[in-house]
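Q: 3D model of this:
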Amino acid sequence: MALTPSNVMRVGTFAPDFMLPDTVSGVQIPLEAIQGEIGTLVLFICNHCPYVIHINKLLVKLANQYQSQGINFIAISSNDVENYPQDSPDLMKKHAIENKYPFPYLYDETQEVAKEYNAACTPDIYLFDANLKLYYHGQLDGSRPGNKIPPTGEDIKTAFEDLINNKRYTHRGIPSVGCGIKWKK
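A: As a prediction, this is how the structure comes out:
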């Protein structure tokens, strides 16, 4: 697995709009329909990435905790399913149900949404404020598969708490790292 860091997106950038199918419900969902009252966490993930598998339980726990506080979670998979069939929409649905995702798991078949976000890796994590302006882009925490640091979500939880408390995020954002998005050729 090649370690790929996230690309830069400037704080204050508006979230690129999208309408994507939710793999569980089959319904096309626009961003505005699922944005949070206080914030929106957009996660580029996939089924098979060891970096995502490493944090799945924590993502569910954080979503259950923070969605009730006005921060909605949205997961998107943009991987090329022709070459990586384990990330197909049917298997995304199964994955979301098995992991009890309390958030939509959307499929970006054309990869246009990932390109608009300048996403590079899984997980790639973007937190937007109530106006869909980028508030935080970076890692969940310092845990990685095999580094013996348990996932806590400390970096993203700090960003959540600052956003909820209407504070300016002043901590240095550390880029997320993971598997590179599997781009179509």
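
Q: okay, CA-based contacts and neighbour counts for the rest of this
A: Noted.

Q: Do me a favour and get the end-to-end distance for stretch 130-150?
A: 30 Å (CA to CA, to the nearest Å).

Q: Run the chain-centre distance for it.
A: Put simply, stretch 130-150 sits 9 Å off its chain's centre (CA atoms, centre = their mean, to the nearest Å).

Q: If we go by neighbour counts, what in that stretch is buried?
A: The neighbour-count check on stretch 130-150 (16 or more other CA atoms under 10 Å) flags 130, 132-144 as buried.

Q: same deal with stretch 66-82?
A: 66-67, 69-81.

Q: So which residues of this protein form strands?
A: Assigned by DSSP state E, the chain shows strands spanning 3-5, 19-21, 28-30, 39-44, 71-77, 105-107, 121-122, 124-129, 134-137, 177-180.

Q: Next one: the spatially most central residue of the chain from residue 166, what distance?
A: With distances taken as CA atoms, centre = their mean, residue 43 lies nearest the centre of the chain, 0.7 Å away. According to CA to CA, residue 43 and residue 166 sit 22 Å apart.

Q: same check, this time on residue 27
A: Relative to residue 166, residue 27 is positioned 33 Å away (CA to CA).

Q: How about residue 77?
A: In this view, residue 77 and residue 166 are 30 Å apart by CA to CA.

Q: likewise residue 72?
A: Distance, residue 72 to residue 166, using CA to CA: 16 Å.

Q: and this one, so I can compare the two:
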Amino acid sequence: MAFVLSSIMELGKRAPEFKLPDTVSGELLSLEKLKSDKATIIIFICNHCLFVKHINSKLVEIANKYQALGMQFVAISSNDVKQHPEDTPFIMAQVAKYHKYPFPYLYDKYQDVALNYGAESNPDLFVFDHNLECAYTGRFDMTRPNIQPATGADLISALDMLLLGEKPNPNQYPSMGTSIAWKHGVYRNDDNIF
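A: Presented below is the predicted three-dimensional model:
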């Protein structure tokens, strides 16, 4: 799978609604049900990507800290499981339990949620404020697998600013990782039109 730098969502854009199955509980969960009145963090990940594996433990640590402060994390996998059988919902649930994800791990079977968000890489981060308006979109941090430990510095900075009632720095760097495995016939262009 190719390495990609993701597009940046326009700051202030409202979070697209979704309703997806949680692979652990089996419950159908919506953004409306999950959203926080402080901040809602949507992160597109998958099971097999080295970039996701690199940040997993730090992501769990950060999620535990900031969810205790009233924020909500939501993970979504949109990978085509025909291309990557290790990303099936059954294995997603196993991964979530193994890493003790403190957030739901949702399966985007038809990839429409990834398309609506403009997600392109695993991982791809979107932070929405109390109004569900995009306040941060970009990388978890500047680290890379097998080079230096994940810190989550960029995400932490954005979340801390929101806790202070301020806007994160608008100079944001794109997420980086392996491309979402798109199903045959799903294409992207620069305008996010398919």
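
Q: wait, isn't residue 130 of the second structure in contact with residue 39?
A: Yes: applying CA atoms under 8 Å as the test, residue 130 of the second structure and residue 39 come out as touching, 5.2 Å apart.

Q: in the second structure, which spans are helices?
A: 31-34, 50-67, 89-99, 112-117, 153-163 (DSSP state H).

Q: Of these, which is nearest residue 174 of the second structure?
A: Nearest of the helices of the second structure to residue 174 of the second structure, taken as CA to CA: helix 153-163 at 10.7 Å.

Q: mean shift of the closest one relative to the first structure?
A: Mean deviation of helix 153-163 of the second structure relative to the first structure after superposition (mean CA distance after the TM-score superposition for the first structure): 0.5 Å.

Q: name the helices or strands packed onto that helix?
A: Applying 3 or more CA pairs under 8 Å, 6 or more residues apart in numbering; DSSP states H and E, one finds that helix 153-163 of the second structure makes contact with no other helix or strand.

Q: any residues touching that helix, and which ones?
A: With CA atoms under 8 Å, 6 or more residues apart in numbering as the test, helix 153-163 of the second structure has contacts from 38-39, 62, 66, 129, 135-136, 139-142, 167-169.

Q: now do 7 Å
A: If you take CA atoms under 7 Å, 6 or more residues apart in numbering as the criterion, helix 153-163 of the second structure is touched by 136, 139-141, 167-168.

Q: One more: stretch 117-126 of the first structure?
A: Contact partners of stretch 117-126 of the first structure, identified using CA under 7 Å, 6+ apart, comprise 4-7, 16, 41-46, 49, 51-52, 136-139, 176-181.

Q: Are any of those buried, and if so which?
A: Among the contacts of stretch 117-126 of the first structure, those that count as buried by neighbour count (16+ other CA under 10 Å) are 4-7, 41-46, 49, 51-52, 136-139, 176-181.

Q: how deep is residue 107 of the first structure tucked in, by neighbour count?
A: Residue 107 of the first structure is flanked by 26 other residues according to other CA atoms under 10 Å.

Q: Over to the one 3 residues further on?
A: Using other CA under 10 Å as the criterion, residue 110 of the first structure is surrounded by 13 other residues.

Q: Grab the nearest non-local neighbour of it.
A: Excluding the flanking residues, the one nearest residue 110 of the first structure by CA to CA, 6 or more residues apart in numbering is residue 78, at 7.6 Å.

Q: Could you report the distance from the one you found to residue 11 of the first structure?
A: Distance from residue 78 of the first structure to residue 11 of the first structure, counting by CA to CA: 23 Å.

Q: Return the residues in contact with residue 180 of the first structure.
A: For residue 180 of the first structure, the contacting residues are 4, 120-122, by CA under 7 Å, 6+ apart.

Q: chain center to stretch 82-101 of the first structure, what's the gap?
A: 15 Å.

Q: same check, this time on stretch 68-80 of the first structure
A: 5 Å.

Q: Quick check: end-to-end length of it?
A: One end of stretch 68-80 of the first structure sits 33 Å from the other (CA to CA).

Q: next one: stretch 37-53 of the second structure
A: Length of stretch 37-53 of the second structure, first residue to last, CA to CA: 29 Å.

Q: residues making contact with it?
A: Contacts of stretch 37-53 of the second structure with the rest of the structure, by CA under 7 Å, 6+ apart, involve 70-77, 79, 86-87, 92, 95, 122-130, 145, 177-178.
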